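Trainee: can't give you the sequence, but here's the structure:
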């Protein structure tokens, strides 16, 4: 429980300043990073760290995972035109969506960040295995 509180504290500190926050995804020995955007929804995601999520295919363009709690949006943008490697949040269903290829501009889709090539490969190849996600450092 201390780990969760510490990660949340890191996230809250990062949200108090105008700086990017890096999170890490890990599957087995493989790890990659995601650079979060500076917005209220990304801060809300940090408050839920660490996470253990299973991603599933949704259509041909994205892999999705459901969060334990919906994100608080605040003043976050609520539409975007996602490209490959984008991390987003779909408002109506309360799920994360990682785009494995580009997609059309969409309403109710909050941009959260950008995956590194390594993180994108982990998400793509995860099948139904659990991925660990945690805050690692502020920039």
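Mentor: Everything's here; your move. Quantities reported herein were computed from a predicted structural model and do not represent experimental measurements. Residues are numbered from 1 along each chain as shown.

Trainee: contacts, neighbours, all on C-alpha from now
Mentor: Fine.

Trainee: What separation is there between residue 134 and residue 81?
Mentor: According to Cα to Cα, to the nearest Å, residue 134 stands 26 Å off from residue 81.

Trainee: Between the two, which is the more surrounded one?
Mentor: Neighbours were counted for residue 134 and for residue 81 using other Cα atoms under 10 Å; residue 134 has more, 23 against 14.

Trainee: what sits against the residue lying closest to that one once chain neighbours are set aside?
Mentor: Counting by Cα to Cα, 6 or more residues apart in numbering, residue 134 lies nearest to residue 50, which is 4.5 Å off, once chain neighbours are set aside. Residues near residue 50 by Cα atoms under 8 Å, 6 or more residues apart in numbering: 3-4, 7, 132-135.

Trainee: so how far is residue 95 from the most centrally placed residue in the chain?
Mentor: The centre of the chain sits closest to residue 87, judged by Cα atoms, centre = their mean, with a distance of 5.1 Å. The gap separating residue 87 from residue 95 is 11 Å, by Cα to Cα.

Trainee: so where's the longest helix in the chain?
Mentor: Under DSSP state H, the helix in the chain containing the largest number of residues is helix 2-15.

Trainee: Comparison target below:
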């Protein structure tokens, strides 16, 4: 019996240790030259009428990919795009601030970004992420919300907030083609 318990304990420990493994963070970081060229953008809000708690009333269901059943909509250039949000404290902090109107601008040929006046929480956040086309993220070091239209390298400090769910190809083409600064209205969906 003791051998069985020892074997069971060893299996549990092996599983736990393998689950703690992660991606090599020393791979590539955000483009250093791009870091030096970043300009500050002020993000304004137009409506601060959040509910008292600022959170969805029911607990969201979490899917296997870490996304929830919580969705937001991005409205700009007479188009509406749906984003399926991820389940993390940074996304929840972002949701608590909605509705927002943010001004986005081009950044370095892979994303559009808007710097927030007040940063989001990075509590329990991963040390970084690999953004992909259609990801909506938050880059904690610069307090910016970003929309990716090109896959990019691992970025230390990047936290994924959600992913475009409706029309990802159209969304990608649209934001890539937006050469000038543009305003995005961001709202929770019921």
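Mentor: Sure, I can see it. Quick caveat: nothing in here was measured; it's all calculated off a predicted structure.

Trainee: Fetch the TM-score of the aligned pair.
Mentor: In this superposition the chains share a TM-score of 0.83, using TM-score structural alignment, normalised by the length of structure 1; 135 aligned residues with a Cα RMSD of 2.4 Å.

Trainee: and residue 33 of structure 1, what does it touch?
Mentor: Taking Cα under 8 Å, 6+ apart, we find residue 33 of structure 1 in contact with 22-25, 115-116, 118-119.

Trainee: Which stretches in structure 2 count as helices?
Mentor: With helices called from DSSP H, structure 2 shows them at 2-20, 32-37, 89-96, 168-177.

Trainee: Trace residue 12 of structure 2 over to structure 1, please.
Mentor: Aligned counterpart of residue 12 of structure 2 in structure 1: none (TM-score structural alignment).

Trainee: Tell me how many other residues surround residue 12 of structure 2.
Mentor: 12.

Trainee: For residue 136 of structure 2, see how far away it is.
Mentor: 35 Å.

Trainee: now do residue 168 of structure 2
Mentor: 12 Å.

Trainee: max-length strand in structure 2?
Mentor: Using DSSP state E, we find that the single longest strand of structure 2 is strand 67-76.

Trainee: Looking at structure 2, which of the contacts of residue 33 of structure 1 hold up?
Mentor: Counting by both residues aligned by TM-score structural alignment, their matches' Cα atoms under 8 Å, the members of the contacts of residue 33 of structure 1 that carry over to structure 2 are 22-25, 115-116.

Trainee: Present those as TSV; the columns should include neighbour count.
Mentor: TSV is the format used below for these (neighbours: other Cα atoms under 10 Å):
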residue	neighbour count
22	22
23	22
24	20
25	24
115	24
116	16
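
Trainee: In contact with whatever residue of structure 2 lines up with residue 97 of structure 1, which residues?
Mentor: Superposed on structure 2 with TM-score structural alignment, residue 97 of structure 1 falls opposite residue 146. Shown in contact with residue 146 of structure 2 (Cα under 8 Å, 6+ apart): 111-114, 136-139.

Trainee: just to revisit the earlier point, correct me, but the residue nearest to the centre of structure 1 touches residue 111?
Mentor: Yes. Taking contacts as Cα atoms under 8 Å, residue 87 of structure 1 lies within contact range of residue 111: 6.4 Å.

Trainee: hang on, residue 8 of structure 1 packs against residue 44?
Mentor: No. Assessed by Cα under 8 Å, residue 8 of structure 1 is found out of contact with residue 44, at 9.4 Å.
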